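Enquirer: next come a sequence and a model predicted from it.
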Amino acid sequence: MTSSRLLAWCLLLGSVACDPARSKSIEPPPTTEQPSHQQWRLVWQDEFEGAPGTPPSPERWNADVGGDGWGNAQYEHNTARTENASLDGEGHLVITARKERYQGNDYTSARLNTRGKFERAYGRFEARLQLPTGKGIWPAFWMLGANFAQVGWPECGEIDIMEHRGQLPAIVRGSLHGPGYSGGENVGGEHVVSGGKLYEGFHLYAVEWDPDRIRWFVDDVMFLEVTPKDLPANRRWVFDHPHFLILNIAVGGNYVGPIDGTTQFPQTMRVDYVRVYARAE
């Protein structure tokens, strides 16, 4: 990949950043239990079974490689090494951010995506995750429109299923980015998770995406719903075509700010599984 193409890839895929002070937050719906799994049929999954130290399935995942800030002033160089993304032999994928000098960056991490391997519009997209912690640590589970190379970002659309600021260990955010409501102007909302800090155990993060709405869940509790009427005036709903999945840990960046002396390394995000469902007929 040429340096110009790599930069374009970084800028396009680094768009998960947002500035909460300028983001449009939707009034959260009443928090309700949503025992809706019987409405779905499984169409794709990765349970991360395999020997310890082996890389994630190359049939399911690509590794983004580079360290130019990813459009968000991030510090890390994302690699394809097993030091940054590997199976633990106990049914988990472990993404690890490390403090180490590598290819001109002071930190390494990993960012995995399913581009060209699994892309889908509509359904339930979920991952069971144990998040990292620390000031400036930025894990995310998100989706990007598969047509981004043709139409660019944010025209392609971006769905942030979960992003988290490590300095706020009980808060997650879900959001949408599209033309006229991207970056710091995204549409979304935050949720305070009850029952302890997110780095202390696994939680289930999901969206249920239909043609006319997207709903966000943590542990099957819905905390956000966005429909076309929630967009800024005269803005288009672009969530009508396949997206691919992304899992990553960023170090620093516009959304989380810098790390400081309290941030410990390595930091890990453990992924128990990723599953995608279609609505049952």
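Expert: Received it, and whenever you're ready, just let me know what you need. Numbering: from 1, shown residues only.

Enquirer: contacts, neighbours, all on C-alpha from now
Expert: Will do.

Enquirer: report how many residues lie close to the closest residue to residue 210 other than its chain neighbours.
Expert: Nearest residue to residue 210, sequence neighbours excluded (CA to CA, 6 or more residues apart in numbering): residue 122, at 5.2 Å. If you count neighbours by other CA atoms under 10 Å, residue 122 ends up with 21.

Enquirer: just residue 260 next, same as before
Expert: By other CA under 10 Å, neighbour count at residue 260 equals 11.

Enquirer: show me the residues around the residue nearest to residue 210 that make contact.
Expert: Contacts for residue 122 were tallied using CA atoms under 8 Å, 6 or more residues apart in numbering; they are 208-211, 242, 278.

Enquirer: out of those, name the ones that lie in strands.
Expert: 208-210, 278 (DSSP state E).

Enquirer: next, residue 11: secondary structure please.
Expert: Recorded secondary structure, residue 11: helix (DSSP: H, G, I helix; E, B strand; the rest coil).

Enquirer: measure it to residue 148 for me?
Expert: Using CA to CA, to the nearest Å, residue 11 is found at 11 Å from residue 148.

Enquirer: do residue 271 as well
Expert: Counting by CA to CA, the gap from residue 271 to residue 148 is 26 Å.

Enquirer: below is an additional structure, to be compared with the one above:
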Amino acid sequence: MQMTNYFILYFTCMAFLTSCQVSNRLKTHPHVFIQHKGREAKKWKLIWEDHFNGTSMDTTKWSKIPAGESDWNRHMSMDTACFAMEDGKLILKGINNSDSSRDSRPFLTGGIWSKGKFAFQYGRIEIRAKLGSAQGAWPAMWMLAELDKYGKYPKNGEIDIMEHLNHDSIIYQTTHSYYTLDLGRKNNPPHSGTAKINAAAYNIYGISWYPDRIVFQLNGKDTFTYPRITELDQAQWPYDQPFFLLIDQQLGGNWVGKVDSKQLPVEMLIDWVKVYQ
């Protein structure tokens, strides 16, 4: 009888724990959190966060973004001068390069991503941060596909939670994909919106991502929605796969314009990142 009661209690506890779970983690990629089907209709639960309270970046969650050939990453650097941890904040910097003998680039920038360490499919992300402003400054918070379900960029899509240019009083919130870039269908449906901000203050930037829409948000309020429209080309919605996070202080490029070196350094302060499913 006691053994029977033990098994009943065991299976009851297991059933309860299973019901509390909100995600599946892929066996081949245990850092990927796939939201359970139907969770979008229920209350959000926190699954991952970072408050940057240590003395160094948590390398189990983040890596520094390496340099590349695109406008957004051509100045990315591993240099410690581009990063700081102070008072529970991660500081990402855009600076003038003071040593051209080691690196010929005029500017260096700091950025982090969760590629290979954390990714999720559907859910809500919030990032509390304060932006710095300068001519040529381009701080961004965005997402790219972790597993490349549809092929090379832009076929997997891109979700830009927030981009800020120069001294603007607005942010841009955007989706990019093969559908919007290569096919040029940016208005069916509209793929981008803007929202007014005080960049010098802390704001909470985020999205709520569902199987049929991405709702962009600012300080908890909805600002712009990109819907899935099944009647359109399949390339319109590549957002049915896990994405990882990028947060970076970019400098220069065709969109933001030339950098005024006299206005540097510029800094983006990240207070915390939270992800829910």
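Expert: Here it is on my side, so go on. Fair warning: this is a prediction, and the values are worked out from it, not measured in the lab.

Enquirer: what two of the contacts of residue 122 of structure 1 are the furthest from one another?
Expert: Among the contacts of residue 122 of structure 1, the pair separated by the greatest distance (CA to CA) is 208 and 242, at 13.9 Å.

Enquirer: the two: which has the busier surroundings?
Expert: For residue 208 of structure 1 versus residue 242, neighbours defined as other CA under 10 Å are more numerous around residue 208 (21 against 17).

Enquirer: nearest residue to that one in space, please, no chain neighbours.
Expert: residue 124 (4.3 Å).

Enquirer: residue 17 of structure 2 belongs to a strand, doesn't it?
Expert: No: assigned with three-state DSSP, residue 17 of structure 2 falls outside any strand and is helix.

Enquirer: one step back: ok, the contacts of residue 122 of structure 1 vs residue 75 of structure 1, which is closest?
Expert: Closest to residue 75 of structure 1, out of all of the contacts of residue 122 of structure 1 and judged by CA to CA, is residue 242, at 29.9 Å.

Enquirer: verify the stated contact: residue 118 of structure 1 with residue 62.
Expert: No: counting by CA atoms under 8 Å, residue 118 of structure 1 sits too far from residue 62 to count as a contact (10.6 Å).

Enquirer: tell me, how many residues neighbour residue 190 of structure 1?
Expert: Neighbour number of residue 190 of structure 1 under other CA under 10 Å is 20.

Enquirer: and it, what's its match in structure 2?
Expert: Residue correspondence to structure 2 (TM-score structural alignment): residue 190 of structure 1 is matched to residue 194.

Enquirer: repeat for residue 42 of structure 1
Expert: Match for residue 42 of structure 1 (TM-score structural alignment): residue 46.

Enquirer: who are the contact partners of the closest residue to that match other than its chain neighbours?
Expert: Leaving aside its chain neighbours, residue 46 of structure 2 sits nearest to residue 276 (4.3 Å; criterion: CA to CA, 6+ apart). Residues in contact with residue 276 of structure 2 (CA under 8 Å, 6+ apart) are 44-48, 123-125.

Enquirer: ok, so of those, who is nearest residue 76 of structure 2?
Expert: For the contacts of residue 276 of structure 2, the nearest to residue 76 of structure 2 is residue 125 (23.9 Å; CA to CA).

Enquirer: SS state for that closest one?
Expert: strand.

Enquirer: against residue 109 of structure 2, how distant is it?
Expert: Residue 125 of structure 2 is 24 Å from residue 109 of structure 2, by CA to CA.

Enquirer: one more: residue 172 of structure 2?
Expert: From residue 172 of structure 2 to residue 109 of structure 2 the distance is 20 Å (CA to CA).

Enquirer: now swap in residue 248 of structure 2 and tell me
Expert: For residue 248 of structure 2, the distance to residue 109 of structure 2 - CA to CA - is 8 Å.
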